[in-house]
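1. Here is a sequence with its predicted model. Questions after.
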Amino acid sequence: MNPVTVVVRVGEHAGWAFAIEYGHCESLSRLEEVSREGVEAVYYSYNPEHPPTIVLYARDGRSICGFGLGEERVRWGQEPDLLVPRSRRRPDPHGRRHRSSRRRKRRRQRS
């Protein structure tokens, strides 16, 4: 049996700490554990041979949202629209429309 090789690069940039795992990755199975006590964690799995690339986000020990890049219309989690731009979010289940800030500015200028 061949030993499993894993390399982890850790660092800090602009106030954010990061860890990048290469090789046999265990980070997906530990994402919620890593995100406990106010920590936010993002899992990014680049899949060039088997798209889509997967993005998962966890906060306070909970899985918040996830989606495949290029397939953002299919999302999951407690807050599936959290990381998606407002223009691409799912319609409000109560039929309400989200007004853009540009419309609000125009309305204020008319008053």
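-> The structure has been received and is ready for your questions. Numbers count the residues shown, from 1 in each chain.
2. hey, let's count contacts and neighbours off CA atoms from now on
-> Fine.
3. following the helix or strand hosting residue 66, which helix or strand comes up?
-> Assigned by DSSP states H and E, residue 66 belongs to strand 62-68. Heading C-terminal from strand 62-68, the first helix or strand you meet, by DSSP H and E, is strand 71-76.
4. Would you mind listing the buried residues in whichever helix or strand comes after that next one?
-> For strand 71-76, the succeeding helix or strand toward the C-terminus, using DSSP H and E, is helix 101-110. For helix 101-110, the buried set under the neighbour-count rule, 16 or more other C-alpha atoms under 10 Å, is empty.
5. take the one below as the second:
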Amino acid sequence: YTFELSENAVGWRYDSSLCNIPSNQVVERKEEVIEKYNDGEFGRLIIKSYPTGSASITTLRSHIEKLLLKAFVPHMIIIDYADIMRSTRKYDSMRHELKLIYEEIRNLAMEM
């Protein structure tokens, strides 16, 4: 999940990293990237983007439940910039909201 970049931008970064190709060459070496993914070495990658501050842990949980209904069981969940997620509760202090966000992420991980 990403709360800052577009799904395409994050995808290019993963393609670059996983395929060991410089990010500025991913597009021109698209066939090589596709071949590496088709080898089955990496599994399936789903990238979901939300605007900054719009998604809470409830949003992520709902998306994961939809994936499970489609028989997709994520083996790993990566949350990019969790500290710009929306908290499920409002506090006077941002520190308390961030603490709650990370506690909810930890709880989600334990549920999985």
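-> It's in. Everything numeric here is computed off the predicted structure, so don't read it as measured data.
6. Quick check: TM-score for this pair?
-> Superposed pair, TM-score by TM-score structural alignment, normalised by the length of structure 1: 0.31. Supporting alignment: 57 aligned residues with a C-alpha RMSD of 3.8 Å.
7. So which elements touch the strand holding residue 66 of structure 1?
-> Secondary-structure packing of strand 62-68 of structure 1 (3 or more C-alpha pairs under 8 Å, 6 or more residues apart in numbering; DSSP states H and E): helix 31-34, strand 54-59, strand 71-76.
8. Mind putting the ones you listed into a markdown table with distance to residue 8 of structure 1 and mean neighbour count?
-> Shown next, in a markdown table, are those (distance: least, C-alpha to C-alpha, whole Å; neighbours: other C-alpha atoms under 10 Å):
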| stretch | distance to residue 8 of structure 1 | mean neighbour count |
| --- | --- | --- |
| helix 31-34 | 15 | 20 |
| strand 54-59 | 19 | 20 |
| strand 71-76 | 28 | 15 |
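9. To residue 43 of structure 1, which of these lies closest?
-> Residue 43 of structure 1 sits nearest to strand 54-59 of all these, at 5.0 Å, using C-alpha to C-alpha.
10. rewinding a little: relative to strand 71-76, how tilted is the strand holding residue 66 of structure 1?
-> For strand 62-68 of structure 1 against strand 71-76, the angle by axes from the mean of the first three to the mean of the last three C-alpha atoms, to 10 degrees is 150 degrees.
11. what is the orientation angle of strand 62-68 of structure 1 with strand 54-59?
-> Between strand 62-68 of structure 1 and strand 54-59, the angle comes out at 160 degrees (the same axes, to 10 degrees).
12. Buried residues in the helix or strand harbouring residue 13 of structure 2, which are they?
-> Assigned by DSSP H and E, residue 13 of structure 2 belongs to helix 7-19. Neighbour-count burial for helix 7-19 of structure 2, with 16+ other C-alpha under 10 Å as criterion, is recorded at 7, 10, 12-16, 19.
13. relative to helix 7-19, how tilted is the next helix-or-strand element following it?
-> Later in the chain than helix 7-19 of structure 2, the nearest helix or strand by DSSP H and E is helix 30-38. Inter-element angle recorded for helix 30-38 of structure 2 and helix 7-19: 70 degrees (by the same axes, to 10 degrees).
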